[in-house]
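Chemist: A structural model of the following input is requested.
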Amino acid sequence: STALRQVSVDFPDAGLYAVSWWALGFEVIPNIRKSTICLHADEMETSVSLVAQLLRRDPARMGQVPYGESKGEEQGLNAGTEGFSLKEAVYTRQFWVVFAMFLCFGFFMFAIVVHIVPHATDLGISAASAANILATIGGLAIVGRVVLGSAADRIGNKRVFIIGFSLMSAALFWLVPSGEVWMLYLFAAVFGLAHGGVGASESPLVAGLFGLSSHGLILGVTSLGFTTGAAVGPFLTGYIFDVTGSYRVAFLVCAAIGIVGLVLTTLLTP
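Modeler: All right, here's what the predicted structure looks like:
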């Protein structure tokens, strides 16, 4: 998003601050009318649009030094604003590797978000507990964005992706035979923590590979991979369920997609 890009540019320790509000959308709030939610959404959109007018270009482009850096590093910071154009980026192998990584991430992430509640209720778990399992994914995603986002500043965004894909794939394999409510809560905790960390590292990963001169545009195009996966994942998962009568095969497919994402990440080079 634009806000996430602005944070990653203005603050050198961007991972620590990459905690977005969208994860809160997974929280299930009962007895709230849709009209009330729409009203608050309109208010939020208006407020964010107004506040966004106060944003300025990143400090390096304004002849200033970003918060947390010394003046002696100013030359390096100015160099950091350079990078690939979109036209140049699309001709690199890294661009399409990142695109495919984001597609894999969007595929199984939204497949789980859409289908975990029906899966839980099919197992005989109450609707309230099923909703809380989904809320656990959202809540732990916030923690993951802070913890793994902070870790990315020390170990690098590629390693966070490797950790995230590994944990999410393992969690999906754990989900397949899980039949008890505590097992689904454990899945939700691990999956949420991992996908929050990966989500926080998307923008810094792209910035590190392609620079900042066209960062917003390049991030937007690579994120089309994420949205494509997010559209296909839930649909294909539902189709497999309709054909087989079970989520077992569908979740195994999601786990396999996670492994593909992991392999792609290991192939990513500067």
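Chemist: For the rest of this, base every contact and every neighbour count on C-alpha atoms.
Modeler: OK.
Chemist: And for residue 193, the neighbour number?
Modeler: Burial of residue 193 is recorded as 27 neighbouring residues (other CA atoms under 10 Å).
Chemist: So it sits against residue 140, correct?
Modeler: Yes: the pair residue 193 / residue 140 is scored as a contact, 4.8 Å apart, by CA atoms under 8 Å.
Chemist: Now for the spatially closest residue to residue 173 that is not a sequence neighbour: which residues touch it?
Modeler: Closest residue to residue 173 apart from its sequence neighbours, by CA to CA, 6 or more residues apart in numbering: residue 255 at 6.2 Å. Each residue near residue 255 by CA atoms under 8 Å, 6 or more residues apart in numbering is listed here: 108, 168, 169, 170, 172, 173.
Chemist: Could you dump those residues into CSV with distance to residue 84 added?
Modeler: Formatted as CSV, those follow (distance: CA to CA, whole Å):
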residue, distance to residue 84
108, 30
168, 31
169, 32
170, 35
172, 36
173, 38
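Chemist: element containing the spatially most central residue of the chain, please.
Modeler: Centroid-nearest residue in the chain, with CA atoms, centre = their mean: residue 199, separated by 2.3 Å. Assigned by DSSP states H and E, residue 199 belongs to helix 181-210.
Chemist: Helix or strand next in line after that helix, which one?
Modeler: Next along from helix 181-210, by DSSP H and E: helix 215-244.
Chemist: tell me the angle of that next one relative to helix 181-210?
Modeler: With axes from the mean of the first three to the mean of the last three CA atoms, to 10 degrees applied, the angle from helix 215-244 to helix 181-210 works out at 150 degrees.
Chemist: by contact count, what packs against helix 215-244?
Modeler: helix 2-10, helix 86-89, helix 93-122, helix 181-210, helix 248-266 (3 or more CA pairs under 8 Å, 6 or more residues apart in numbering; DSSP states H and E).
Chemist: Deepest-packed of these, please.
Modeler: Burial of these is given as mean neighbour count (mean count of other CA atoms under 10 Å); helix 181-210 ranks first at a mean of 24.
Chemist: still on that earlier bit, residue 51: which of the helices and strands packed on helix 215-244 is closest?
Modeler: For the helices and strands packed on helix 215-244, proximity to residue 51 was assessed by CA to CA; helix 2-10 is nearest, at 11.1 Å.
Chemist: who touches whichever helix or strand comes after that closest one?
Modeler: Sequence order places helix 14-17 as the next helix or strand after helix 2-10, per DSSP H and E. Residues from elsewhere that reach helix 14-17, judged by CA under 8 Å, 6+ apart: 7-8, 145-153, 200-201, 204.
Chemist: Sequence B follows; please return its structure for comparison with A:
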Amino acid sequence: MKGQSRNPEWSSGWTLVMAAFFGSSLQNLPVYSFGVFMLPVAEEFDWSRASTSAALTLFAMLVVPFGPFMGGQIDKRGSRALALPGAIMLGLAFALLSLNNGMLPLWFALWALVGLAALFIKTTVWTTAVSSVFTRGRGLALAFTLSGLGLASSGAPILSRLAIDNFGWRSAYAMIGLGWSAAVLLILYLFFFDAGDRKRRSIDGSRASATSPGGLTLREALRTGSFRMILASTLFLNIIMAGLAVHINPILISQGLTPTHAAAALGIYGFAGTFGKLGSGWLLDRFHGRIIAPIILIVPALAALVLLQPLTIPLALVAVSLVALASGAELQALTYLTTRYVGLRHLGKIYGTFTSIVAACIGIGPVLAGYIFDLTGSYHLLLLGLIPVTLACSFMLTKLPPYPEHATESV
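Modeler: I've put the predicted structure just below:
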């Protein structure tokens, strides 16, 4: 952040970005710990991986119908009004997963509670708040914000494995859920204030009062070819990438690694994902998205090619790094493109729709990956299918037009 010190946005907004970073990590905790918990839970109750993964589908699908509504609430009430209660509810709901007694209906009900709590702290909350304060440095600011996913993706598997090995999966759910949410809640309470909050508190008031965001309504955005291309790329890419991300631990084990080595290899996931976000954010502030985004979307195909090989530990590190790099940069790029093509006036509702699609993909992808494994006994078909999907999405984004005027607000 020091390199951005000459930009007044960073001088006054770095604490917001820091808080959003940790908030984003809590949001992603259920998804990135799921793969480690999935095996001991499924083995204890003799569930198939598809059945176990179906709970994550329910978790994700709850976001789909409510995403635009929650985004509209952000536009009306501000991000802080949702983030603080959301952090409390998510921690409690995640801890309640320890009550699973082997009945699938109870397992699904508990994950439904996690999904309802997660509605309050989805990506829309963090990106809308940061975008309201940052204009010139928005790409890098969003990159730092979304790097919280990297903290979850690297920290959650390791902490989950350590807690499960030492205390069992039931205690692990309670310890990680309550501990992680309490730390994040404190940071949000102290530092998470968007442009509206700053104006009301007379923090950076001159900038907040001078900002007059323009942009499209949701209906207007859906009529534009650029937003439809972004949504289509998001849909197809994230279905298969979500399955890969959730099942990456079992994939590594199926390709020859021990569970301990697989968990250790996943430790690099967060660092690589963070590098992908920060690097793509820096590039998107300097070059057009129709140049950067298609390049980013080629990386998952390279990852699939590596994962199709018998894995040694060094090769596994390469594969995990490529998956994480692609996941981090892809989300960052599509988020940035959304803010640029639709503007800020109704960003909460529009990005809520965007995250609903991502949530649907997170729900469909893991079950699809689990079904492929149950049907074929391996993940090879998933990896082979990923290659043409990512290449097609990459080509689609090369057709994006120049940024419209409303997407560039004066500073």
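Chemist: picking up where we left off before, any chance of a PyMOL selection covering the buried ones in the contacts of residue 255 of structure 1?
Modeler: The PyMOL selection below is limited to those of the contacts of residue 255 of structure 1 classed as buried (16 or more other CA atoms under 10 Å):
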select buried, resi 108+168+169+170+172+173
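Chemist: Quick one: the contacts of residue 255 of structure 1 as CSV, columns for secondary structure and distance to residue 269 of structure 1 too.
Modeler: Listed next are the contacts of residue 255 of structure 1 as CSV, based on DSSP: H, G, I helix; E, B strand; the rest coil; distance: CA to CA, whole Å:
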residue, secondary structure, distance to residue 269 of structure 1
108, helix, 24
168, helix, 22
169, helix, 22
170, helix, 24
172, helix, 27
173, helix, 28
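Chemist: quick one: which of the contacts of residue 255 of structure 1 is nearest residue 215 of structure 1?
Modeler: Out of these, the member with the shortest distance to residue 215 of structure 1 (by CA to CA) is residue 108, at 25.5 Å.
Chemist: Leaving out sequence neighbours, find the closest residue to that closest one.
Modeler: Excluding the flanking residues, the one nearest residue 108 of structure 1 by CA to CA, 6+ apart is residue 254, at 5.1 Å.
Chemist: Please pull up the equivalent of that neighbour in structure 2.
Modeler: In structure 2, residue 254 of structure 1 lines up with residue 386, judged by TM-score structural alignment.
Chemist: Next up, the contacts around its match.
Modeler: Neighbours of residue 386 of structure 2 in contact, by CA under 8 Å, 6+ apart: 240, 241, 300, 301, 304.
Chemist: check contacts around the first one.
Modeler: Counting by CA under 8 Å, 6+ apart, residue 240 of structure 2 makes contact with 361, 365, 369, 382, 386.
Chemist: For residue 27 of structure 2, see how far away the second one is.
Modeler: The reference is to residue 365 of structure 2. Residue 365 of structure 2 sits 18 Å away from residue 27 of structure 2, going by CA to CA, to the nearest Å.
Chemist: can I assume residue 71 of structure 2 is in contact with residue 355?
Modeler: No: Residue 71 of structure 2 lies out of contact with residue 355 (CA under 8 Å); the separation is 9.5 Å.
Chemist: Give me the common contacts of these two.
Modeler: By CA under 8 Å, 6+ apart, residue 71 of structure 2 and residue 355 have these common neighbours: residue 124.
Chemist: what secondary structure does the most far-flung residue of structure 2 relative to its centre sit in?
Modeler: Computed with CA atoms, centre = their mean, the residue of structure 2 farthest from its C-alpha average is residue 206, at 32.6 Å. The assignment at residue 206 of structure 2 comes out as helix when based on DSSP: H, G, I helix; E, B strand; the rest coil.
Chemist: For it, give its distance to residue 355 of structure 2.
Modeler: 32 Å.
Chemist: SS state for the counterpart of residue 179 of structure 1 in structure 2?
Modeler: Using TM-score structural alignment, the partner of residue 179 of structure 1 in structure 2 is residue 311. Using three-state DSSP, the three-state assignment for residue 311 of structure 2 comes out as coil.
Chemist: what separates residue 311 of structure 2 from residue 319 of structure 2, distance-wise?
Modeler: 9 Å.
Chemist: and what of residue 83 of structure 2?
Modeler: Counting by CA to CA - residue 83 of structure 2 and residue 319 of structure 2 are separated by 34 Å.
Chemist: now residue 134 of structure 2
Modeler: Distance from residue 134 of structure 2 to residue 319 of structure 2, by CA to CA: 34 Å.
Chemist: How about residue 182 of structure 2?
Modeler: According to CA to CA, residue 182 of structure 2 stands 33 Å off from residue 319 of structure 2.
Chemist: Give me the neighbour count for the match of residue 179 of structure 1.
Modeler: Using other CA under 10 Å as the criterion, the residues surrounding residue 311 of structure 2 number 19.
Chemist: what's it in contact with, if anything?
Modeler: Contacts of residue 311 of structure 2 by CA under 8 Å, 6+ apart are 252, 255, 256, 257.
Chemist: List the members of those that persist in structure 1.
Modeler: Contacts conserved in structure 1 for the contacts of residue 311 of structure 2, counting by both residues aligned by TM-score structural alignment, their matches' CA atoms under 8 Å: residue 255.
Chemist: Pick the one among the contacts of residue 311 of structure 2 closest to residue 124 of structure 2.
Modeler: Distance to residue 124 of structure 2 across those (CA to CA) is lowest for residue 252, with 31.7 Å.
Chemist: okay but that closest one is in contact with residue 262, surely?
Modeler: Yes: Residue 252 of structure 2 is within contact range of residue 262, at 5.9 Å (criterion: CA under 8 Å).
Chemist: Show me which helix runs longest in structure 2.
Modeler: Counting residues, the longest helix found in structure 2 (DSSP state H) is helix 8-45.
Chemist: Point out the other helices and strands that it packs with.
Modeler: helix 49-61, helix 80-95, helix 123-133, helix 138-146, helix 148-167, helix 169-191, helix 225-246, helix 248-254.
Chemist: Where in structure 1 does stretch 81-92 of structure 2 align, residue-wise?
Modeler: By TM-score structural alignment, stretch 81-92 of structure 2 lines up with nothing in structure 1.
Chemist: how far does that stretch sit from the chain's center?
Modeler: 17 Å (CA atoms, centre = their mean, to the nearest Å).
Chemist: what sits up against that stretch?
Modeler: Contacts for stretch 81-92 of structure 2 (CA under 8 Å, 6+ apart): 23, 26, 74, 114, 117-121, 125, 177-182, 184-185, 188-189.
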